[in-house]
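Colleague: Please work out how this folds:
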Amino acid sequence: TKLIDEGEDDDGKDEEEDDEKEKENAAFATGSTSLHVAAARGNLEEVTKLIDAGQDVAVPDENNWHPIHEAARGGHVEVVKKLVDGGADLGVMTYQGGTALWWARQVHGDKHEVVRYLEAIGAPDQGDEL
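Modeller: Got it, this is the predicted structure:
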């Protein structure tokens, strides 16, 4: 029989929620915004809500990562489209050296839908070799 710790459901959801909160807090410690976190997770509903509420799509974290970089690296094409519609700068590079298209290509390869979308809209592909 499985013993259940105090405060934990038998499905482990409290522990999963704690892990998510810990990741989110770590992100905020690097200067990320709620929009960075939602973009990295591919949460289109939250990204839409934050943009509609006026959150700036161009706010960088301490490494000059913008929400567009997070969404592109995560392979979240619908979030990338929403950020582009919201005015994201496709030419901005992270301090590690790379545009959103470059990061998407590094992580997902040439045939991924994020890469194809960014190429189709003329996004610059600049970056340093990893």
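Colleague: use CA for all of it now, contacts and neighbours both
Modeller: OK.
Colleague: who does the longest helix belonging to the chain touch, helix- and strand-wise?
Modeller: Taking residue count as the measure and DSSP state H as the definition, the longest helix of the chain comes out as helix 13-29. Of the remaining helices and strands, those touching helix 13-29 by 3 or more C-alpha pairs under 8 Å, 6 or more residues apart in numbering; DSSP states H and E are helix 34-41.
Colleague: compare with the first, here's sequence two:
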Amino acid sequence: MKLFGKKNETKLDQLDQAEKAVNKGLTGLLTKAFVGKEQMDQINSSIQNAKNATLASEGAIPEVATATVTAIQDTGQLVNYDPMVILQLNVMEPDREPYAYRMQTLVSKLQIPRVGDVIRLGANPADSSQFVYLGICG
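Modeller: Okay, here's the model as predicted:
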């Protein structure tokens, strides 16, 4: 008998519930009424980044490119004590010239990339024109 939720709930299920609570129903309506649009966008962005990080850690997103970190900036946001950062990258895809790319992503505090590090990138499941951070190479 499970009185207070499911014991076998995955992290993605929990993130889906959080997204529904923020965006739908009475709770979502009240949240939208009392929280500004900018903060709602930040909340939804954080939830989406956490979903992408979970998929990446489970190996569900294939690697499509590598990139060299040219700059890193802290946004001041934390999700489960992991920082949200802005990465300036030099992306190297097969059969393409290297190009500059900027992305905001959630990184593990145990694997924060530094300038000069080579990182792995995957295709974003929600938008194939964007990348998902998969971690440091090597």
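Colleague: After superposition, what is the TM-score?
Modeller: Structural agreement between the overlaid chains, expressed as a TM-score with TM-score structural alignment, normalised by the length of the first structure, amounts to 0.26; 55 aligned residues with a C-alpha RMSD of 4.9 Å.
Colleague: just the angle between the longest helix of the first structure and helix 34-41, please?
Modeller: Compare the direction of helix 13-29 of the first structure with that of helix 34-41 by axes from the mean of the first three to the mean of the last three C-alpha atoms, to 10 degrees and you get 120 degrees.
Colleague: Flag every buried residue along the longest helix along the second structure.
Modeller: When the second structure is parsed with DSSP H, its longest helix is helix 37-57. Counting neighbours by 16 or more other C-alpha atoms under 10 Å, one finds that the buried residues in helix 37-57 of the second structure are 40, 43, 46-56.
Colleague: Return the list of helices and strands in contact with whichever helix or strand comes after it.
Modeller: Stepping forward along the backbone from helix 37-57 of the second structure, the first helix or strand reached (DSSP states H and E) is strand 63-79. Applying 3+ C-alpha pairs under 8 Å, 6+ apart, we find strand 63-79 of the second structure packed against strand 82-92, strand 118-123.
Colleague: May I see these arranged in JSON lines, with mean neighbour count and distance to residue 29 of the second structure as well?
Modeller: Output for these, formatted as JSON lines (neighbours: other C-alpha atoms under 10 Å; distance: least, C-alpha to C-alpha, whole Å):
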{"stretch": "strand 82-92", "mean neighbour count": "20", "distance to residue 29 of the second structure": "27"}
{"stretch": "strand 118-123", "mean neighbour count": "21", "distance to residue 29 of the second structure": "32"}
